[in-house]
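Trainee: sequence first, predicted coordinates after that:
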Amino acid sequence: MNKKIPQRMCVGCQTMHNKRELLRIVKTPENKFLIDTSGKKAGRGAYICNDKECFSKAYKEKRLEKSFKMQISQDIYDDLQSRIFSNE
């Protein structure tokens, strides 16, 4: 029997991808935001493709803020941007 691969929606392009292919941003129970490389940290998660266009769209349209229903610090965007743009 094949094991089911979890799917998540990218906040940038709004398409479904395998969970392992996406970057996870987590809002911890203490209302801190982290980039979760393990995918296992406790808290509410949002996912984004490791792609410049997805990041630009999510940033411009404030899609992470909408997903978490609160303001996100520029530090998280800067960290995300450096991770995404350094991979290409």
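Mentor: All right, it came through fine. Residues are numbered from 1 along each chain as shown.

Trainee: make it CA atoms for all contacts and neighbour counts henceforth
Mentor: Noted.

Trainee: how about whichever strand or helix holds Arg8: buried residues?
Mentor: Assigned by DSSP states H and E, Arg8 belongs to strand 7-9. Using 16 or more other CA atoms under 10 Å as the test for burial, strand 7-9 gives 8-9.

Trainee: and stretch 66-73, by the same measure?
Mentor: Applying 16+ other CA under 10 Å to stretch 66-73 flags 68, 72 as buried.

Trainee: for it, which outside residues touch it?
Mentor: 11, 27, 33, 44, 46, 64-65 (CA atoms under 8 Å, 6 or more residues apart in numbering).

Trainee: got another one to weigh against that:
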Amino acid sequence: MAQRKVPMRKDIVTGEMQPKKELVRIVKNKQNEVSLDPTGKKPGRGAYIHLNVATAKQAKEKRTFDKAFGVTLADEFYDELIAYVDHQVERAKLFGNGK
């Protein structure tokens, strides 16, 4: 059986290419609202970040998504992102990564 191609995306914070399943998508819609997109299917411009708490904290320090989307985001958005990433990392430890 032929092996399937693994979709790769670039982490906006580190600049590294990662498998899409190891990233979380952040999306900006036409109303300039920025939100987490756990499904990866929301309409709008997307950017990806690795499921790593240190990377999420680095994004908050550098205000990465403010620059990427050209908007000013509240600290609460970055706090929500860090909490979401932390939750996903802990979930993967408990339940495995779904393979």
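Mentor: Great, that's in hand. Because the structure is predicted, anything quoted here is derived from the model rather than measured.

Trainee: sec struct for the most centrally placed residue in structure 2, please.
Mentor: Of all residues in structure 2, the one closest to the mean position by CA atoms, centre = their mean is Val24, 2.9 Å from it. Following DSSP: H, G, I helix; E, B strand; the rest coil, Val24 of structure 2 is assigned to strand.

Trainee: okay, buried residues for the longest helix along structure 2 please.
Mentor: In terms of residue count, the longest helix belonging to structure 2 (DSSP state H) is helix 75-95. Using 16+ other CA under 10 Å as the test for burial, helix 75-95 of structure 2 gives 78, 81-82, 84-86, 88-89.

Trainee: could you do stretch 55-69 of structure 1 as well?
Mentor: Using 16+ other CA under 10 Å as the test for burial, stretch 55-69 of structure 1 gives 55, 58-59, 63-64, 68.

Trainee: identify the farthest-apart pair in those residues.
Mentor: Greatest spacing in these, by CA to CA: Phe55 and Phe68 (16.0 Å).

Trainee: next one: stretch 53-61 of structure 2 to chain centre, how far?
Mentor: Averaging C-alpha positions (CA atoms, centre = their mean, to the nearest Å) puts stretch 53-61 of structure 2 11 Å from its chain's average.
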